[in-house]
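Participant: A predicted structure for the sequence below; I have some questions about it.
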Amino acid sequence: MVLTAHFIDHNWRLQKRVINFVCLPPPRRGVEIADGIFKCLKEWGIENKVFTISVDNASSNDVAIRILKDTFSRTKRLLYGGKLFHVRCCAHILNLMVQDGISEIEEIIEDIHKSVKFINQSEARLKSFSDIVQQLQLPERKLILDCKTRWNSTFEMLSVAMKFKDVFPMFKDREILYHCCPCPEDWEKVEKICEILEVFNAITKIISGSDYPTSNLFLNEVYRVKMLLDKRANDENDFIRAMIGKMKAKFDKYWGEMQFAHVRGRRLGSKMQNEGC
């Protein structure tokens, strides 16, 4: 377990330091994680200076944070009654939301994955595919295979494959062993879902591409997700509504109680603007 501390120094500059590597042998339950974190904080003498802890959404981490929150509540007053003590990993939640959503077209994604893999497995197939691409005068040349545990790589695979949607059926006519060609209705679904995933991809890049804590970006991007889900919740397409429903359920599970923070942040922004800050 790696512990990283973010803090403000005497000159009001944000600092970031890895403060410990903690060996946690199995079974790595929440109580062991909490003990490991507290021991490290104690060694540094900062156990009474902890403002918030950010972890991913493993159940053992939930237990660890609950134990630490109870411990710190006994010795210090946590800000906002401890509601800001446990910060969940934004990128991880976005990943969980998207994974739930794209499960609505799981079979289509699997067909595209198999298609790309089938074509890339043979130089002869690649040449046949490339010949069709040149015949149709398409600027793109290369298919991308996804990593199934990373949703953004799946999005990239679908986005690139979309550009070759007219090539696949022509390739099927030339390759008798190719049996997983998506139909036109499948491509229509992929196109509509990619419109939604494009927003999530942009947000993930903002959240994950930073080298500093992204609390200044966090609420705006979470609110952007909420607006997108609310807007598409009553979409005319049944599969889009089902997809958005799954994503909203995951959103509400982790961020359903965040309205206080958004309202508070909006009021603070208005106050600063009125005061000329």
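Facilitator: Looks like it came in fine.
Participant: from here on, just use CA atoms for contacts and neighbour counts.
Facilitator: OK.
Participant: would you map the helices across the protein?
Facilitator: 30-44, 59-75, 90-102, 106-120, 123-135, 151-162, 167-174, 184-208, 215-232, 238-255, 259-274 (DSSP state H).
Participant: which one of those helices lies closest to residue 4?
Facilitator: Across the helices of the chain, residue 4 has its closest neighbour in helix 30-44 (10.7 Å, CA to CA).
Participant: okay, the angle between the closest one and helix 59-75?
Facilitator: 50 degrees (axes from the mean of the first three to the mean of the last three CA atoms, to 10 degrees).
Participant: which helices and strands does helix 30-44 pack with?
Facilitator: helix 59-75 (3 or more CA pairs under 8 Å, 6 or more residues apart in numbering; DSSP states H and E).
Participant: and the helix it packs on, what's buried?
Facilitator: Across helix 59-75, burial judged by 16 or more other CA atoms under 10 Å covers 60-69, 72.
Participant: one more structure, for comparison:
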Amino acid sequence: MQNFITRCAFEEQQKALSSLPADSKMSISYDCWISPSSQSFMVLTGHFIDKDFALREVLLYFKCLDGTETTSWKANALIQTLTGHGIQDRIFALTVDTTLSNKETFMLLDAISHTSLSSDIEILRTPYLTSIVKRCLNRILKRIKALPPDEIKHCTLIRRKSAIARGHFHDISHTLNKLRYLQIHTIECHERAETFKNFQKDINGEKLLLISDVKTLWNLTFLMLRRAKRLREFIAPFCAHYGYEKLLLDDEDWFQIDYLLCVMEPFVQVMHNLTRGGYASIQSVLYYYQNLLESLAGSMKQL
């Protein structure tokens, strides 16, 4: 079955590439992300206009990463993919995701320029508007120590629970870590996950679990807090059932969650408007920036 799926995918890929006109170029999008289950992936996608003037997409490369891959390795994977498909001299643009540093981005651009057969390549580096908005939000979260950690292990959880038991502080990072550790406790055991769902027996529709955030998914902290707020009435009885009193969220914790949602929601809305389709004009960009500035000013007054 695996060989059959691989063969079908290869045939579809070659069929899509055959529709690339001989005198046309292709834009490449490079993306790496981490799933909610902490599995890393890398993908290269080609975008081009075919002879019928239709926008086409083709998956050029996909790999499940184990965390040991360096930027040089990723650059080599890019080179091998382009040369393997014979399109190294037909690249029009490269779009990279927002998790890459400037150094990593330049290494990928340098890799493309060295694989091209042309010597008159001009590289224009254009910042992506959504990347700017994401980086602004990440800068805010970093300042208030709300960014998710690289990894939360069980041993770290045990040590942190001891710190929570000793501490009486109520900063936002303390509140967010409570949620993250509570989510780990809930999903790491099937019995506890089912118990949490059973507390929602009077709710019609799908029974939900808490979700956690990761660094590479910029809006997952917002989704984590929104899900927690939706499940607020079930968290207290769940903690009482398993004796997780130290992870119980009090009124001040919920106030901080509401405040952080208020800060993040305008950024999420702007990103939704920018990515839902079409192209943003300079007038709408200025409107979005003004909206964000006014929202941040209002949030500061609430402190």
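Facilitator: Perfect, thanks for sending it. Just so we're clear, the structure is a prediction, and the values are computed from it rather than from any experiment.
Participant: where does the TM-score land?
Facilitator: The TM-score (TM-score structural alignment, normalised by the length of the first structure) is 0.55; 226 aligned residues with a CA RMSD of 5.1 Å.
Participant: want to throw the helices of the first structure into a markdown table with distance to residue 82 of the first structure?
Facilitator: Formatted as a markdown table, these follow (distance: least, CA to CA, whole Å):
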| stretch | distance to residue 82 of the first structure |
| --- | --- |
| helix 30-44 | 16 |
| helix 59-75 | 7 |
| helix 90-102 | 19 |
| helix 106-120 | 39 |
| helix 123-135 | 57 |
| helix 151-162 | 32 |
| helix 167-174 | 55 |
| helix 184-208 | 24 |
| helix 215-232 | 17 |
| helix 238-255 | 16 |
| helix 259-274 | 13 |
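Participant: in the second structure, what residue corresponds to residue 109 of the first structure?
Facilitator: Matched to the second structure by TM-score structural alignment, residue 109 of the first structure sits across from residue 176.
Participant: what about that match, how many residues nearby?
Facilitator: 24 (other CA atoms under 10 Å).
Participant: same question for residue 289 of the second structure.
Facilitator: 14.
Participant: residues contacting residue 7 of the first structure?
Facilitator: By CA atoms under 8 Å, 6 or more residues apart in numbering, the contact set of residue 7 of the first structure is 14-16.
Participant: which non-adjacent residue is nearest the aligned partner of it in the second structure?
Facilitator: Aligned by TM-score structural alignment, residue 7 of the first structure pairs with residue 48 of the second structure. Using CA to CA, 6 or more residues apart in numbering and skipping residues adjacent in sequence, the residue nearest residue 48 of the second structure is residue 26, 4.9 Å away.
Participant: my guess is that neighbour meets residue 92, correct?
Facilitator: Yes: Residue 26 of the second structure sits in contact with residue 92 when judged by CA atoms under 8 Å, with a separation of 5.5 Å.
Participant: more neighbours, these two?
Facilitator: residue 26 (22 against 13).
Participant: what about that one, distance to residue 201 of the second structure?
Facilitator: For residue 26 of the second structure, the distance to residue 201 of the second structure (CA to CA, to the nearest Å) stands at 52 Å.
Participant: any idea what residue 58 of the first structure aligns with in the second structure?
Facilitator: Matched by TM-score structural alignment, residue 58 of the first structure corresponds to residue 100 in the second structure.
Participant: ok, that match - how many residues close by?
Facilitator: Residue 100 of the second structure: 14 surrounding residues under other CA under 10 Å.
Participant: then residue 53 of the first structure?
Facilitator: Neighbourhood size, residue 53 of the first structure [other CA under 10 Å]: 17.
Participant: let me know whether it touches residue 83 as I believe.
Facilitator: No: judged on CA under 8 Å, residue 53 of the first structure makes no contact with residue 83 at a distance of 11.3 Å.
Participant: ok, now which ones touch residue 186 of the second structure?
Facilitator: Each residue near residue 186 of the second structure by CA under 8 Å, 6+ apart is listed here: 192-193, 196, 209-210.
Participant: in JSON lines, list those residues along with neighbour count.
Facilitator: Output for the contacts of residue 186 of the second structure, formatted as JSON lines (neighbours: other CA atoms under 10 Å):
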{"residue": "192", "neighbour count": "16"}
{"residue": "193", "neighbour count": "17"}
{"residue": "196", "neighbour count": "24"}
{"residue": "209", "neighbour count": "16"}
{"residue": "210", "neighbour count": "23"}
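Participant: now, among the residues you listed, which is nearest to residue 70 of the second structure?
Facilitator: Nearest to residue 70 of the second structure among those, with distances taken as CA to CA, is residue 210, at 32.3 Å.
Participant: please name the residues that touch the closest one.
Facilitator: 183, 186, 224, 227-228, 231.
Participant: and in the first structure, which of the residues you listed remain?
Facilitator: Retained in the first structure: 183, 224, out of these (criterion both residues aligned by TM-score structural alignment, their matches' CA atoms under 8 Å).
Participant: and which of the contacts of residue 210 of the second structure is nearest to residue 250 of the second structure?
Facilitator: Distances from residue 250 of the second structure to the contacts of residue 210 of the second structure, taken by CA to CA, are shortest for residue 228, at 12.9 Å.
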